[in-house]
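S.K.: below is the structure, and that's it, no one-letter string:
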């Protein structure tokens, strides 16, 4: 039996995929974890020199690796830090992050990352974790890399099924998925290939339909009954690139809120507008709507 709580945080091995809710072990970024005290943890990660989706550009790591690293830390600490059983769902309320562009350069070896995590606002129901907030300072080789803050809820299977109603049936949710819409220009949204584009153009400028490709090996690493959070974050990133085109923007931060589940059975519309430029860069507001409701919002900062 592997006792992960005793694992040295610098161990050069990956966390088993089940603890970060991934089907492919190759997609696991986390390498170790350690409890430092009450609600305080150290997590280590490794960013590869090349990634099939979050690939390097202009000699820099993709900043979305930070978001995915934090996403993986959510189930890891839920299961190992707070004894949440497998089968419980962790649902994002919000995710905010910033990154230092100067710390993003690719080296001759993978980047060794540390996440210094402080948890607060811990809520329990019937003795089980129901929600918490994570504030994270990230370092690379001991130097500041960025910060992140996120809050999520943890839902037991019976609660999740009750909240989701008819959408909890995975097979039916997948069967009702809208046809995959044609991609926008990969170059305009900061991508090199059409298969990785998550936006489809509409008749209105800066308004796109979300492309839900259930066969995408990274964004849909395993079957789910609603659009995953990382898909929405990627849509926000691509929408920011598109509205700032032809400037090749470097995304340095994002403030995002998840208001409702994004379902497969109806188009989800992504709209963007430039809010202005300040000392940290240009801010772009991205809004996702479905069935006439706002389902996701993000403010993306780009330099």
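M.R.: All right, it came through fine. Small disclaimer: the values here were computed from a predicted structure and weren't measured. Numbers count the residues shown, from 1 in each chain.

S.K.: contacts and neighbour counts: CA atoms only from here.
M.R.: Will do.

S.K.: now the helices: where do they sit in the stretch 151-300 of the chain?
M.R.: Counting by DSSP state H, counting those that start in this stretch, the stretch 151-300 of the chain forms helices over residues 157-164, 170-175, 229-244, given from the N-terminal end onward.

S.K.: indicate which one of the ones you listed is closest to residue 101.
M.R.: Comparing the helices of the stretch 151-300 of the chain by their distance to residue 101 (C-alpha to C-alpha), the top pick is helix 229-244, with 15.8 Å.

S.K.: pull out the buried positions in that closest one.
M.R.: Using 16 or more other C-alpha atoms under 10 Å as the burial criterion, the residues of helix 229-244 that qualify are 229-244.

S.K.: cool, and stretch 17-28?
M.R.: Residues of stretch 17-28 classed as buried: 17, 19, 20, 21, 22, 23, 27, 28 (neighbour count, 16+ other C-alpha under 10 Å).

S.K.: pasting the second one now:
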């Protein structure tokens, strides 16, 4: 059984991770807005979060490319999920980040792969 870092409470396992649980942890109620599909612990200080980018989402597509905002929203959802599941911050607590600055390679945002793109990112605590 996996346990969350810094807690004796069991972390969600792959079996427990149904869509409703993921949607709650990333703070999205609409199924199509939840980008996170899965996550796992790589080591004691590294988590891997997988997201799914749909090339059909009208808000995040522009001129045959994903908008960089999609990467930002993916990161926001990953941070929310890890904050709640790994670090045990209750869902009722307000999350906020004062500043974020990102640079995304425009070539990596192409939607021309004929399907979905599933980037994976790892987060390491400071």
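M.R.: Okay, I see it. Just so it is clear, the model here is predicted, and its values are computed rather than measured.

S.K.: now the TM-score, please.
M.R.: A TM-score of 0.80 describes the superposed chains when it is computed by TM-score structural alignment, normalised by the length of structure 2; 114 aligned residues with a C-alpha RMSD of 2.2 Å.

S.K.: thinking again about what came up before, of all the helices of the stretch 151-300 of structure 1, which lies closest to residue 107 of structure 1?
M.R.: Going through the helices of the stretch 151-300 of structure 1 one by one, with C-alpha to C-alpha as the measure, helix 229-244 comes closest at 24.2 Å.

S.K.: residues in structure 2 aligned with that closest one?
M.R.: Using TM-score structural alignment, helix 229-244 of structure 1 lines up with nothing in structure 2.

S.K.: hang on, the earlier thing: from the buried residues of stretch 17-28 of structure 1, which two are the most distant?
M.R.: In these, two members sit farther apart than any others by C-alpha to C-alpha. They are 19 and 27, at 12.1 Å.

S.K.: and the helices in structure 2?
M.R.: Assigned by DSSP state H, the helices in structure 2 fall at 19-25, 68-85.

S.K.: okay, those, which one's buried deepest?
M.R.: Using mean count of other C-alpha atoms under 10 Å, the stretch among the helices of structure 2 with the greatest mean number of neighbours is helix 68-85 (a mean of 19).

S.K.: point out the other helices and strands that that one packs with.
M.R.: Secondary structure elements in contact with helix 68-85 of structure 2, counted by 3 or more C-alpha pairs under 8 Å, 6 or more residues apart in numbering; DSSP states H and E, are helix 19-25, strand 36-43.

S.K.: residues in structure 1 aligned with the last one?
M.R.: Okay, so that is strand 36-43 of structure 2. Per TM-score structural alignment, the counterpart of strand 36-43 of structure 2 in structure 1 is residues 30-37.

S.K.: quick one: the matching stretch to chain centroid distance?
M.R.: The chain centroid and the centroid of stretch 30-37 of structure 1 are separated by 20 Å, computed with C-alpha atoms, centre = their mean, to the nearest Å.

S.K.: same thing with stretch 27-41 of structure 2?
M.R.: 6 Å.

S.K.: other residues contacting that stretch?
M.R.: Contacts to stretch 27-41 of structure 2, defined as C-alpha atoms under 8 Å, 6 or more residues apart in numbering, come from residues 14, 17, 19, 22-23, 26, 47-53, 74, 77-78, 80.

S.K.: start to end distance for it?
M.R.: The first residue of stretch 27-41 of structure 2 is 21 Å away from its last residue (C-alpha to C-alpha, to the nearest Å).

S.K.: the residue nearest to residue 98 of structure 1 when sequence neighbours are not counted and residue 106 of structure 1: what is the separation?
M.R.: Distances taken as C-alpha to C-alpha, 6 or more residues apart in numbering place residue 253 nearest to residue 98 of structure 1, at 4.0 Å, with adjacent residues excluded. To residue 106 of structure 1, residue 253 of structure 1 is 19 Å away according to C-alpha to C-alpha.

S.K.: show me where the stretch 1-150 of structure 1 has strands.
M.R.: Per DSSP state E, counting those that start in this stretch, the stretch 1-150 of structure 1 carries strands over the ranges 30-37, 40-47, 89-99, 111-125, 128-140, 143-155.

S.K.: which of these sits closest to residue 172 of structure 1?
M.R.: Across the strands of the stretch 1-150 of structure 1, the minimum distance to residue 172 of structure 1, taken as C-alpha to C-alpha, is reached by strand 89-99, at 18.9 Å.

S.K.: from the chain's centroid, how far away is stretch 91-110 of structure 2?
M.R.: On the basis of C-alpha atoms, centre = their mean, stretch 91-110 of structure 2 is displaced by 10 Å from the centre of the chain it belongs to.

S.K.: how about that stretch: buried residues?
M.R.: Taking 16+ other C-alpha under 10 Å as the criterion, stretch 91-110 of structure 2 shows 91, 109, 110 as buried.

S.K.: just the residues you listed now: which is nearest residue 70 of structure 2?
M.R.: Of all those, the one with the least separation from residue 70 of structure 2 (C-alpha to C-alpha) is residue 109, at 9.2 Å.
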